[in-house]
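Peer 1: when you get a sec, could you give me coordinates for this:
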Amino acid sequence: MKKTYTKFQGWNIVILSTLIMTFVGNFQSNVHTVANGIMMASPGNTISQVTHGFVWTVVIAAGVVLGPVAGYLSDKIGAKALYITGSVVSVIGGFVLVQFQPNNGFIYVLNCGIVYSIAFMFTGSVTGQTLVNNWLFKLRGRASALINTGTVFAGVVTPIIANAIINRAGGDWKAAYYFYGATSIVGVVMALFLINKPSDIGQYPDGNPSALAQGEGGQSVTYKVYKNVDLTKQYTLASALKTPFFWLLLAVFIGLQALSSFLMSPGTLMFLEAGFDMSQISPVLSIRQVIRLVFLLLMMKYMDRIEPLKLLGIICGCTALGYFLSANLHTYWQVFAFYAVGSIANSTCLSMPGVILGNIYGYKHIGKIYGFVYAVAALVSSPLSTLNGVIRQSTGSYMIASYLHAGIGVATVFLILGSLVMLKREIARMSA
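Peer 2: Okay, here's the model as predicted:
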C-alpha cells in the first residue's frame, strides 16, 4: 500500500538529492584528491606515477560510458535505485577496497577509477537532473541550481576535514577514506526515502494537476520561459536525435564543457609556472567557491525568469573574455579573473544543460537525452586537456591554450545565437 502525502514532496526530494550528492559523490571526490596525494608520498606506497595517472584516464572513459547508463536507468527504474547503488559502492570503496589499495595497482585502479566513477555518476548530475525534471516544471531552474550547491559546500569543507582526520590519525591517509565511507552510509539511508516521480505517490509536478498539459488544450500553465510540458509532445532520445536543433545544442554543450574543463587542466599549474606560489593562489581557490555559490544563488533567481540559453550566451561570453585577459600572465588580478570565470563556467556546466534539455524536449525521457549529451560532450572535449599539455611543451607556456579556450567561448556564443533562432522555430512548431 502506497503511503499518502498531503503536502507536495518535490522540494523534499530536491533537498534529499542535494544531501546525497554532497555526502557521497562530492565528499568522495575531494577526499580522493587529498588522501591519494598523501598516499603517493608515503613510504609504504608501491603505486607508480604511471598507474596514478592511468586512473584519471579510466575515470574519463567510465564517465563517457556511465553517463548514458545513468540516464537510461534513471528513466527506466528511477533515480532512487541509482542513488542507493552509488552509495553502497562508495561504502565498499571507503572501507574495504582501500585496505588493499597502496600495494596493488589493480585494486587502486578499481577503487579510484571504476568504483569512484560508478558512485560519482550514479549520485551525480544526470541522476539529480532527472529527478528535478520529473518533479518540478515552474521552478526547475531553481531546483537545478540548488542541487549543485553541495558541490561548493564539499569543496570548502572536505579538504579541511580530511586533513584534520589524517593528522589526528598520525598521518594515516586511509582515515580520510573511512570518513567518506561513513558519509556514504548516511547517503544509503537518505536514498531510501527518495521518490522517483510524483505519480508514484499520486501527486503531480509542482503539486499542480494542471501542470501536465494534454492534447488540444495545450499548455494549461503559463511559464516565463518555454517549457515542454505537453504529454502528447514529449521527445524520446531517438526523436530528439532527428532534429537539427538537438545537434546544434550538443555543439553548444561541447563548447561549455571545454570552458569548464580548462579550470582544472591546467588550472593551478598554469600560475605556478608563471611565478606565483601557493600562498598567493590558495586564497583565490577559497574565494572561487564563494563566487560559485553566489552564481548558483543568482541562477536560482533568474533561470526560470529568463530563457536559460540567453543566460548561457552571456556566461560563455564572459568566460571567453576572462580567459583572454588572463592569457598573458603578469599580474595577480589575472589569477582572480581566471578562477572567477572558470568557476562560473564549471557551475553552469553542472546546472544548466539539464534544464535547457528538459525545457525543450520534455521530462519523460530526459535521463536518456541528458545522459547522451553528457557522454558526447565529455568525450569530444576531453582531448583538449592533452592538447593543453602539448601546447605547453611546444611553446613553454599555456598562453596559446588560454587564447584557444577564449576562442571556443566566442564560437559557443555564436552557436547559442543560432540556437535561440531555432528555439523560436521550435516553439512556433510545437504551438501549431
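
Peer 1: going forward, measure contacts between C-alpha atoms and count neighbours the same way
Peer 2: Noted.

Peer 1: now do the strand or helix carrying residue 89: which elements does it pack against?
Peer 2: Secondary structure assignment for residue 89, by DSSP states H and E: helix 79-95. Packing partners of helix 79-95 (3 or more Cα pairs under 8 Å, 6 or more residues apart in numbering; DSSP states H and E): helix 49-76, helix 116-122, helix 125-135, helix 174-191.

Peer 1: mind checking these for the one nearest to residue 345?
Peer 2: helix 125-135 (15.1 Å; Cα to Cα).

Peer 1: tilt between the helix or strand following the closest one and helix 125-135?
Peer 2: Moving toward the C-terminus from helix 125-135, the next helix or strand (DSSP H and E) is helix 140-147. Taking axes from the mean of the first three to the mean of the last three Cα atoms, to 10 degrees, one finds helix 140-147 and helix 125-135 inclined to each other by 140 degrees.

Peer 1: list the contacts of the helix or strand just after helix 140-147.
Peer 2: Tracing the chain past helix 140-147, the next element assigned as helix or strand by DSSP H and E is helix 149-168. Residues outside helix 149-168 that contact it (Cα atoms under 8 Å, 6 or more residues apart in numbering): 18-19, 21-22, 26-27, 30-31, 34-35, 172-176, 179, 286, 289-290, 292-293, 296.

Peer 1: go through the helices and strands packed on helix 79-95 and name the closest to residue 420.
Peer 2: helix 125-135 (21.3 Å).

Peer 1: against which helices or strands is the closest one packed?
Peer 2: helix 10-21, helix 49-76, helix 79-95, helix 140-147, helix 353-361, helix 366-381.

Peer 1: now the element after the third one, going C-ward?
Peer 2: To tie it back to what came earlier, the one meant is helix 79-95. Downstream of helix 79-95 (by DSSP H and E), the next one is helix 105-109.

Peer 1: buried residues, that following helix. List them.
Peer 2: Within helix 105-109, the residues that count as buried by 16 or more other Cα atoms under 10 Å are 105, 107-109.

Peer 1: stretch 386-400 now?
Peer 2: By 16+ other Cα under 10 Å, the buried positions in stretch 386-400 come out as 388-389, 392, 397-400.

Peer 1: structure for this one too, so we can compare:
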Amino acid sequence: MADFDVSRTELSLAVSLTLFAGSCFAPLMGFLIDKFPVRNIICLASLWMAIGYLLLGQVASYWLFMAVLIPFQGLAWLGVGPLVHTKLMVNWFTRNRGMALGIAIMGISVAGVMTPLLNAYLAQTIGWRGSYQIYAAILVLLVIPLTLWIVRQKPQDIGELPDGDAQSVGNHVPVAPPVELGVVATYKEFLSSKAFWSVVLTFGLMNGVYSAMATHLPTYVTSELDLELYDGALLLTVAGGFAIGGKIVFGWMMDRLAAKITVMCGVVAYLASTLLLIFVEAYFGLLCAAAMFGLGFGGMIPVRSVLISRLFGVAKFSRVNGLLSFFIAPATFWVLITGAIVDATGTYGTAFKVWFVSFLLAGVVSLLVKLPDRQDAVA
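Peer 2: A predicted model of the protein is given here:
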C-alpha cells in the first residue's frame, strides 16, 4: 500500500482477483489431477509460482503487480494447494480419511503460524521484493526436489492398500472400479445433485471470510486500535496455530461423528469469533477471536473434502472438488467487500457484522440439508 500509494480497496481487489482467477480454473485443474500424476502437476505449478515471485520482485507499479500476481499466484496455487493434497489423501486413506486429510493439510496452518511474523521481519529488513526472491528459491531448491522424491499417486504403487494395509491382508475383498462416465455425463451428475449444491451454499458462505480476516486483521489493529504490526502478525499466528488443531480435531470428528454435528461445531466457532471482533477491543479478546476463527477455518477444510469424497467417490474426487471451488469462487470477493465496507464506513465494525450474518446463514443451511455420514459414502 505504501510503495504503490493504493487504498485498502485496491489492495483487496488484487487479492480477490487472484483467488477468483484460481477458482475459475479449478474445474480444469481438478480434471487434470484425476487424469495425470499429481507429482508432475505439483512440480510444474511450483516452477510457475517461482517465476511469478521473481517477476513480482521487479514490478514498479500497482497494475504491473496485479498483472503478475493474478496469473502466476492464482493459477499456481491450484497445483500446489489443497486440490492436490486432498487428492492424495483420498487415494491413500479410507477409514481414516478425515484424520489423514486434517494432518496433511495441517502444513498450510503450520505456515500460518510461522510466516506472519517471518513476513513482518523480512518486510522490515530486506523488503517485500527481496522476500519474494527467497520464496522463489525455496520452491525451486526445496519443494520440487522433495516432491519428486516423496510423492506417489496411490498406495498400490508401493504394494499397499489404503490405510497402510498390506496387499496380503486376507480379509481384503477387491472392489470393482466404478464405471467411468463420459466427461459431459460426469459433470451433469455433479450439477444435478442436491447434495452438491448444499455443500456449495454452505461453504460458499464461509469460505472467503478467512482470507478477508488474514488480509485485514493486521490493518484493523494498526489503524483502529493503535497496535503494532507485530501485534497483528501475532493474531494471525494464533489463528494459524488453532487451525492446525482444528484440522486434526474436525478430521477425527468426521471419521467418528455425524457430519451435521461436525459442521455445526465449525459454524459455532466462526460465530463466536465474529462476536468477539464486534464487541471486544482488548487484545486478549482479539487473541480469543483469532483462535476461534482459526479453529473453524482449519476444521472446515478436511470436512469439506470428506463430504464430497463421500458423495461422489475417490475416482471423481478432484473433478467435483474443482467444480466446487469454481462455484464458491464468488466467496473470494469477501476480501474486496471487506475493504470496500471499511473505506465507505471508516470502521471495520460493519464488516464484522456482515461476516456474522454470513456464518449464521451457513449454519441455517447446514441444519436444513442432509450431510452424508461415513456409512453413506460412495466407494
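
Peer 1: show me what contacts the aligned partner of residue 279 of structure 2 in structure 1?
Peer 2: Aligned by TM-score structural alignment, residue 279 of structure 2 pairs with residue 328 of structure 1. The neighbours of residue 328 of structure 1, taking Cα under 8 Å, 6+ apart as the test, are residue 399.

Peer 1: report the separation between residue 328 of structure 1 and residue 287 of structure 1.
Peer 2: Between residue 328 of structure 1 and residue 287 of structure 1 the distance is 22 Å, computed by Cα to Cα, to the nearest Å.

Peer 1: circling back: how much space separates the match of residue 279 of structure 2 from residue 286 of structure 1?
Peer 2: Counting by Cα to Cα - residue 328 of structure 1 and residue 286 of structure 1 are separated by 23 Å.

Peer 1: just residue 12 of structure 1 next, same as before
Peer 2: 30 Å.

Peer 1: follow-up on the earlier one: okay if I get the helices and strands packed on helix 79-95 of structure 1 as CSV plus distance to residue 159 of structure 1?
Peer 2: Shown next, in CSV, are the helices and strands packed on helix 79-95 of structure 1 (distance: least, Cα to Cα, whole Å):
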stretch, distance to residue 159 of structure 1
helix 49-76, 20
helix 116-122, 17
helix 125-135, 22
helix 174-191, 10
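
Peer 1: highest average neighbour count across these?
Peer 2: Looking across the helices and strands packed on helix 79-95 of structure 1 with neighbours counted as mean count of other Cα atoms under 10 Å, the highest average goes to helix 125-135: a mean of 29.

Peer 1: can you name the element that comes right after the helix or strand hosting residue 184 of structure 2?
Peer 2: Residue 184 of structure 2 belongs to helix 183-191 when assigned by DSSP H and E. Next along the chain after helix 183-191 of structure 2, taking DSSP H and E as the criterion, comes helix 194-207.

Peer 1: number of nearby residues for the residue lying closest to residue 335 of structure 1 once chain neighbours are set aside?
Peer 2: In space, and not counting its chain neighbours, residue 335 of structure 1 is closest to residue 326: 6.9 Å by Cα to Cα, 6 or more residues apart in numbering. As a burial measure, residue 326 of structure 1 scores 22 neighbours (other Cα atoms under 10 Å).

Peer 1: how long is stretch 348-357 of structure 1 end to end?
Peer 2: End-to-end for stretch 348-357 of structure 1, by Cα to Cα: 14 Å.

Peer 1: contact partners of it?
Peer 2: 125-126, 129-130, 133, 140-141, 144-145, 148, 253, 256-257, 260, 308-309, 312, 366, 369-370.

Peer 1: make sure residue 131 of structure 1 is actually in contact with residue 198.
Peer 2: No: applying Cα atoms under 8 Å, one finds residue 131 of structure 1 not in contact with residue 198, separated by 9.9 Å.

Peer 1: give the aligned equivalent of residue 207 of structure 2 in structure 1.
Peer 2: Alignment note (TM-score structural alignment): residue 207 of structure 2 maps to residue 257 of structure 1.

Peer 1: give me the number of residues near that match?
Peer 2: 23.

Peer 1: what do you get for residue 197 of structure 1?
Peer 2: Based on other Cα under 10 Å, the number of other residues close to residue 197 of structure 1 is 23.

Peer 1: can you find the partner of it in structure 2?
Peer 2: So residue 197 of structure 1 corresponds to residue 154, using TM-score structural alignment.

Peer 1: that match reaches residue 90, doesn't it?
Peer 2: No: Residue 154 of structure 2 is not in contact with residue 90 according to Cα under 8 Å; the separation is 9.2 Å.

Peer 1: show the contacting residues for residue 368 of structure 1.
Peer 2: 68, 70-72, 74-75, 237.

Peer 1: how about residue 30 of structure 1?
Peer 2: 154-155, 158-159.

Peer 1: please, which helix or strand holds it?
Peer 2: Using DSSP H and E, residue 30 of structure 1 falls in helix 27-41.

Peer 1: neighbours of the counterpart of residue 306 of structure 1 in structure 2, how many?
Peer 2: Aligning on TM-score structural alignment places residue 306 of structure 1 opposite residue 257 in structure 2. By other Cα under 10 Å, the residues close to residue 257 of structure 2 number 14.

Peer 1: what's near enough to touch residue 257 of structure 2?
Peer 2: residue 373.

Peer 1: roughly how far does it sit from residue 303 of structure 2?
Peer 2: Residue 257 of structure 2 is 12 Å from residue 303 of structure 2, by Cα to Cα.

Peer 1: re the thing from before, make a markdown table out of the contacts of residue 30 of structure 1 and add distance to residue 89 of structure 1.
Peer 2: A markdown table is the format used below for those (distance: Cα to Cα, whole Å):
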| residue | distance to residue 89 of structure 1 |
| --- | --- |
| 154 | 19 |
| 155 | 21 |
| 158 | 20 |
| 159 | 22 |
